[in-house]
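1. structure of the sequence below:
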Amino acid sequence: MLKYPFFLYGQRYTAATGESLLAGYKRQGLAYLYTFLGINILTGIINTAGVAMLSGTLFAGYGFDGSKIPAFTIGILLICAAVILLGHYKLLDKSAKVIVVLLSLSTLVALGLAFTHGSVASADFVGSSAWTWQAFPFLVLLLGWMPAPIDLSAWSSLWMFSREEETGHFATTRETSIDFYLGYVMAAVMAVAFFALGKLIMFGSGEELASGGIGFSTQLVNLYSANIGEWSKPLILTAAFSTMFSTTMTCIDGYPRSLAASCTLVHDNFTNHFKPIFKVWIVLSVVASCLIVLYFVDNLLQLLSFAAVVSFITSPVLAYINYKVMNGSNVPIEERPGPLLKLMSWAGILFFVLMTVGFIYVTFIRV
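-> Purely as a prediction, here's the structure:
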């Protein structure tokens, strides 16, 4: 709920003004654009490496040798990069829709079956409290990627121009709102479904997720199949792998796209060279991600945790910039945030700041 306004602003700003959210950053001052560029370079490479490694780990769960995970991960990165470089937005858009439908159906089927079996936790099981300082870093980690890092708001803005190139139609404010709310509501429904699955088949099981790759994927799938049935292993594994493969492809398209768009705005000499700059950023991102994967090959959870935390502690900055841009003088008054959206925006910014300060206190100050 607290991230919702800042994702909404990405599409609404573009529909209302006809320019990208990043162009709005530049209107507020180059410092804002450079801030986004710096954050995006850091989070982009880490997040891409994290989701790609999780994809490779899940792929190894089909019965392959766990020592091959780095090779699988690098292969996935290269395949995704090739698809984007050759197929561009249209293929990405179509494949993402198919995968989302597969994930949604698989998740709902798994949830229905889990309900018939009931919770795996014993009646007298009492879990540890989330309302302690010890649990604080985990809460920040969890919130970093839920439902996504805030810098993804720039992606939806840029994708509107890609969709215009494919369809010949630039979406109106009303059309983008319908598209946005459908996606956001579906994300909320899936979040509740995953939460319910966790409560039914993981919470209270006594299992602790392994930090290594193959152990992690095997354990994750087994936690589902042990309560639903062995036959469900391929279903769960395929849903998980499809989701992460799609996410990897989205990251390899989204981060370089936003970096390239930022470069074209930073200097006039780059204005008409978006596509070559975009391709260069794809190559650089994939190479850097491959190096990170090789470094973190023995500790998947450490990489994912670090990526999620970095995404969260940058949230206050990006949230404030999005809010400032949406209230710019070039935005029609009727399209600017109303009282409720303003209240939600400031509540979100305050929440992100307090949680970030709390994380720094627990991690570096409190003994």
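2. every contact and neighbour count from this point should use C-alpha atoms.
-> Fine.
3. mind listing the helices for the stretch 101-250 of the chain?
-> 136-144, 153-167, 173-201, 213-228, 233-266 (DSSP state H, counting those that start in this stretch).
4. what are the buried residues along the shortest one?
-> Buried positions in helix 136-144, judged by neighbour count with 16 or more other C-alpha atoms under 10 Å: 136-138, 140-141, 143-144.
5. give the contact list for the closest residue to residue 201 other than its chain neighbours.
-> Closest residue to residue 201 apart from its sequence neighbours, by C-alpha to C-alpha, 6 or more residues apart in numbering: residue 120 at 5.4 Å. For residue 120, the contact set (C-alpha atoms under 8 Å, 6 or more residues apart in numbering) comprises 200-205, 227.
6. sequence B follows; please return its structure for comparison with A:
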Amino acid sequence: MQSQDPYSLDKSKIIEPPKTLGKTVKHLGPGFILSASIVGSGELIATTQLGAKAGFVAMWVILVSCLVKVAVQLEFGKRAIMTGETTFASFNSLPGPKIGKANWTVWTWLVLMLIKFLQVGAIVGLVSVLLNMAFPGVSDFWWLIIVVIAIASIVVSGYYKILEVLSVSMIGLFTIFTFFSLIALQSTESAISIANITSGLQFKIPDGAGMAIVVIGAFGLTGVGGDEIMAYNYWLIEKGYASNTGQNDGTEEWNRRAKGWIKVMYIDAIFAMIVYTLVTVAFFLLGSALLYGKGDFNVGGKAFLENLSNLYTATLGAWAEPFFYFGAFVVLFSTAFSALAAWTRQFTDAFGRVGLLDFDNFKSRKIWLGMLAVVIPTLWALVHLLFQKPVWMIVVGGVSTSIILLVVLFAAIVFKSQRKNSEIKTGGIYEVAFWLSSAMILFVGVWSILSIYI
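-> Prediction:
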């Protein structure tokens, strides 16, 4: 565990923001951890399912999902840098009733996260099934135990730097795998044409029964989701963006530092957005080219992965099988460990607002982080063993993520309004992006709720 509290704002931690690109690059990182979480279940499952069911015509859904939500993420990031507050410390100051010590938004998140256990339970289960397929000498049950121990061991250390390095490594590996597969595809009968690409940019709603829930799930799971926007603040704080800025003392020096570190945060978030957008679109193109109209993608974990593996090898050749196993493992494992890192912080923070612990007490927080690093993946494993329907579990989790986005949107609008008298101003491009992002999130969030009843 960390020996110093990364959430304290001490004057000794204040650092002037970098002024050159070379120095700025050294301070990037929070977006990489976010990308490791983003490029995972959304790509291998939701994006694959959307491509398999709708074909190239749905590519615009993926692009919109990846591009429009980043403005809301930036608003959350500004809040963290300017105040040093964690996500739920900020949520607890939002308008509306409190139940006990916690704001209604904290309780809403806790309820919706119960559904999210389905999503990550499916991911952990798929990792174990995948390892069993690659190494059948060990049963998927024992692989499940090994996976739980592995991700718990990574996260229980509590060190931000370990998470950042592992995330960057994972991102690099699955980016190479994805584009290598896409290039190899072009020498086969399933090669992607310009007509395929343009058909996906016409903003047509895919036809077919049940497509609404698939589209909503894909929107929730691809790009930065509601829970990932909320997690971004912890990574910014632990990287040092807030402590580098220092407490707001109303001076011109503080305003200058805040503007400088917010600029670094913009670069971090936008660079991460470019990476996960390119990889997500590449995954979607693979899914549409290889899988559209083929196979059953609502089956159990092993059958689902076998369908994917068989289609990859049938199209690209038998040599592609180990590459598929490796790429799928990297994608799913990166989601599992980065999700656990975020969940331990979020749940500890939320439980602190409810009154189960004093989040600001460093010793108490470390104990809860370590405990949850073991309890949460154990619950994921139990959920997987109970349901064992990974596609359904992940898509339902994506719908929950879309609804969480409504809570996130409400918070972002309030944060923005509270900042209007601040010296930290935003330009016209940001304003347009923020309100466009808000409109899209509101539309899909309401659609998610209505789809449950209609």
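7. give me the TM-score for this pair.
-> Here the TM-score for the pair of chains, by TM-score structural alignment, normalised by the length of structure 1, is 0.85; 352 aligned residues with a C-alpha RMSD of 2.9 Å.
8. hang on, the earlier thing: any chance of the contacts of residue 120 of structure 1 in a markdown table, plus neighbour count and distance to residue 71 of structure 1?
-> Listed next are the contacts of residue 120 of structure 1 as a markdown table, based on neighbours: other C-alpha atoms under 10 Å; distance: C-alpha to C-alpha, whole Å:
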| residue | neighbour count | distance to residue 71 of structure 1 |
| --- | --- | --- |
| 200 | 21 | 34 |
| 201 | 23 | 31 |
| 202 | 19 | 30 |
| 203 | 17 | 33 |
| 204 | 17 | 35 |
| 205 | 15 | 32 |
| 227 | 20 | 32 |
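9. tell me the one of these nearest residue 70 of structure 1?
-> When the contacts of residue 120 of structure 1 are ranked by distance to residue 70 of structure 1 (C-alpha to C-alpha), residue 202 comes first, at 27.5 Å.
10. map the closest one across to structure 2 for me.
-> Applying TM-score structural alignment, one finds that residue 202 of structure 1 aligns to residue 291 in structure 2.
11. do you know how far that match is from residue 321 of structure 2?
-> Distance, residue 291 of structure 2 to residue 321 of structure 2, using C-alpha to C-alpha, to the nearest Å: 16 Å.
12. before we move on, what SS does residue 62 of structure 1 have?
-> Following DSSP: H, G, I helix; E, B strand; the rest coil, the label given to residue 62 of structure 1 is coil.
13. once you drop chain neighbours, what's closest to the aligned residue in structure 2 for it?
-> Under the alignment by TM-score structural alignment, residue 62 of structure 1 pairs with residue 134 in structure 2. Using C-alpha to C-alpha, 6+ apart and skipping residues adjacent in sequence, the residue nearest residue 134 of structure 2 is residue 325, 6.9 Å away.
14. give the equivalent position in structure 1 for the one you found.
-> Per TM-score structural alignment, residue 325 of structure 2 is aligned with residue 237.
15. mean shift of the strand or helix carrying residue 127 of structure 2 relative to structure 1?
-> Using DSSP states H and E, residue 127 of structure 2 falls within helix 104-134. Following the fit onto structure 1, the mean deviation recorded for helix 104-134 of structure 2 is 2.7 Å by mean C-alpha distance after the TM-score superposition for structure 1.
16. cool, and stretch 377-385 of structure 2?
-> Stretch 377-385 of structure 2 sits 1.8 Å off on average (mean C-alpha distance after the TM-score superposition for structure 1).
17. okay, and that stretch goes to which residues in structure 1?
-> Mapped onto structure 1 using TM-score structural alignment, stretch 377-385 of structure 2 spans residues 286-294.
18. which residue packs closest to the equivalent of residue 304 of structure 1 over in structure 2, ignoring adjacent ones?
-> Aligning on TM-score structural alignment places residue 304 of structure 1 opposite residue 394 in structure 2. Take residue 394 of structure 2 and drop its neighbours on the chain: the residue closest to it by C-alpha to C-alpha, 6+ apart is residue 119, 4.1 Å away.
19. what's that neighbour aligned with over in structure 1?
-> Under the alignment (TM-score structural alignment), residue 119 of structure 2 maps onto residue 47 of structure 1.
20. was I right to think that match contacts residue 307?
-> Yes - the pair residue 47 of structure 1 and residue 307 passes the contact test of C-alpha atoms under 8 Å, sitting 5.5 Å apart.
21. returning to what we had before: looking at the helices of the stretch 101-250 of structure 1, which one is packed in the most?
-> helix 233-266 (a mean of 22; mean count of other C-alpha atoms under 10 Å).
22. what's the mean distance for that one versus structure 2?
-> Compared with structure 2 after fitting, helix 233-266 of structure 1 deviates on average by 1.3 Å (mean C-alpha distance after the TM-score superposition for structure 1).
23. I'd like to know which elements that helix is packed against.
-> Counting contacts by 3 or more C-alpha pairs under 8 Å, 6 or more residues apart in numbering; DSSP states H and E, helix 233-266 of structure 1 is packed against helix 21-28, helix 30-60, helix 69-117, helix 153-167, helix 213-228, helix 274-295.
24. neighbouring contacts of the first one?
-> Under the criterion C-alpha under 8 Å, 6+ apart, residues 10-11, 13-14, 32-33, 154, 157-158, 258, 261-262, 265, 321-322, 324-325, 328 lie in contact with helix 21-28 of structure 1.
25. so for that helix, what gets flagged as buried?
-> Of the residues in helix 21-28 of structure 1, those buried (16+ other C-alpha under 10 Å) are 21-26.
26. centre of the chain to stretch 366-373 of structure 2, how far?
-> Centroid separation for stretch 366-373 of structure 2 versus its chain: 21 Å, with C-alpha atoms, centre = their mean, to the nearest Å.
27. ugh, typo on my part, it should be stretch 18-28 of structure 1
-> Distance of stretch 18-28 of structure 1 from the chain centroid (C-alpha atoms, centre = their mean) equals 22 Å.
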